[in-house]
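# Okay, sequence plus prediction incoming.
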Amino acid sequence: MSTPKENITPLKFPQPFINKVWHIKYELVFRHFCSIASSIGYKPTTRGFCQFLQISAGKREKWSKGQWPSAEDLEKLHDRLGFSYRWLITGEGDPFEEGGTLPEADIAKKAEEVRIRGMEQRIRELEQELRESKSELAEADRLNRKLTARLLIDGAGDKDAPTNIGKAAGGQG
């Protein structure tokens, strides 16, 4: 016999318990991300979570095992997912500011800002690679010109050895 949904009470943890155990908060944060992921252009996976927050998989793994996020990471959770600092740090009060989750438009805007910052970083990396490639190409071009000049001045190969080069000049290349 199944129980109607309205009779199921949501799972609640005592506040002191949540305050001491970050991995439970992590699970709540991750579940919230999964519930909004597709609406902000991410897959509801641990990888999507890491991409959205711009954190490493190792950091996410540590959170899931109970390691507290840094102040910078708490700021990301606040700014990008709408969790209140009070709830993140103490476990008290509503997990979301102003009594609810961020509006979908705000979440999408924050997701877009995160993507833009990621793309800007990638552009900077590619520009650096381009500068390095141009420098290497310029050096290769300089060496090529130097070698060409040397070949034109010194001639090609041994002057006394017969070659197919410069036959009209008596084998003098």
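Perfect, thanks for sending it.
# From now on I want contacts and neighbour counts done on CA atoms only, so please keep to that.
Will do.
# Would you check how far apart the closest residue in space to Phe30 that isn't next to it in sequence and Lys20 are?
Leaving aside its sequence neighbours, Phe30 sits nearest to Phe49 (C-alpha to C-alpha, 6 or more residues apart in numbering; 7.3 Å). Separation of Phe49 from Lys20 (C-alpha to C-alpha, to the nearest Å) stands at 23 Å.
# and here's the other structure:
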Amino acid sequence: MTRKQKRLGLIGLAGLVLGSAVGLVLYGLSSSVTYFQSPSDIAEQQVAVGQRIRLGGLVEDNSVDKSAGSVILFRVTDQAETVPVSYKGILPDLFREGQGIIAEGYMDEKGVFNADTVLAKHDESYMPKEVYESLKDEGHWMEEEQAAAEQTSKVN
């Protein structure tokens, strides 16, 4: 073998190893990705039991039930559909009814979303981007809230 052939063989082998490493990393990351879903998306797509997703929407008025011991039950809505949520843990201080949230977890066999993380907005004019866009796309976003959100985005 000439030096040129050895060099080309080495470059080809390095490319193969690098391509394999990138493929393995992408395959490994694909199992940990969580997709954002609104209650309407969940109703339309019939999310698989046990599949990790992010559920976003508004906490439905008069739906928070803390009487089940350490488990907190509430419903998340996008004004069209509603999903019951079960959460075991400490809720954020700003969690309340009528507020935008994002919860991470999975759907169980009974159609209840089991959340292991709940994120709430940090002030009156902020709503998670995914929730805002979902509500706006479905026509459930109120004009005065939209003006406040646009004003906030100009500041940032």
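That came through, no problem. Being a predicted model, the structure only gives us computed values, none of them experimental.
# What does the superposition give as a TM-score?
Overlay of the two chains. TM-score (TM-score structural alignment, normalised by the length of structure 2): 0.23; 50 aligned residues with a C-alpha RMSD of 4.2 Å.
# Which strand or helix spans the residue nearest to Phe30 of structure 1?
helix 46-53 (DSSP states H and E).
# Any buried residues in the helix or strand following that helix, and which?
Using DSSP H and E, the next helix or strand after helix 46-53 of structure 1 towards the C-terminus is helix 57-64. Neighbour-count burial for helix 57-64 of structure 1, with 16 or more other C-alpha atoms under 10 Å as criterion, is recorded at 60, 62-64.
# of all those residues, which comes closest to Ile153 of structure 1?
Arg60 (64.0 Å; C-alpha to C-alpha).
# excluding its backbone neighbours, what's nearest the closest one?
Leaving aside its chain neighbours, Arg60 of structure 1 sits nearest to Cys50 (7.0 Å; criterion: C-alpha to C-alpha, 6+ apart).
# Next, count neighbours for the one you found.
15 (other C-alpha atoms under 10 Å).
# do you know how far it is from Trp63 of structure 1?
Taking C-alpha to C-alpha as the measure, Cys50 of structure 1 and Trp63 of structure 1 are separated by 12 Å.
# Now the common contact residues for those two.
Residues touching both Cys50 of structure 1 and Trp63 (C-alpha atoms under 8 Å, 6 or more residues apart in numbering): none.
# now for the helix or strand Gly28 of structure 2 falls within, which elements pack on it?
Element membership for Gly28 of structure 2 (DSSP H and E) is helix 3-30. In terms of contacts (3 or more C-alpha pairs under 8 Å, 6 or more residues apart in numbering; DSSP states H and E), helix 3-30 of structure 2 is not packed against any helix or strand.
# tell me the angle whichever strand or helix holds Gly118 of structure 1 makes with helix 46-53.
Using DSSP H and E, Gly118 of structure 1 maps to helix 104-154. Helix 104-154 of structure 1 runs at 90 degrees relative to helix 46-53, counting by axes from the mean of the first three to the mean of the last three C-alpha atoms, to 10 degrees.
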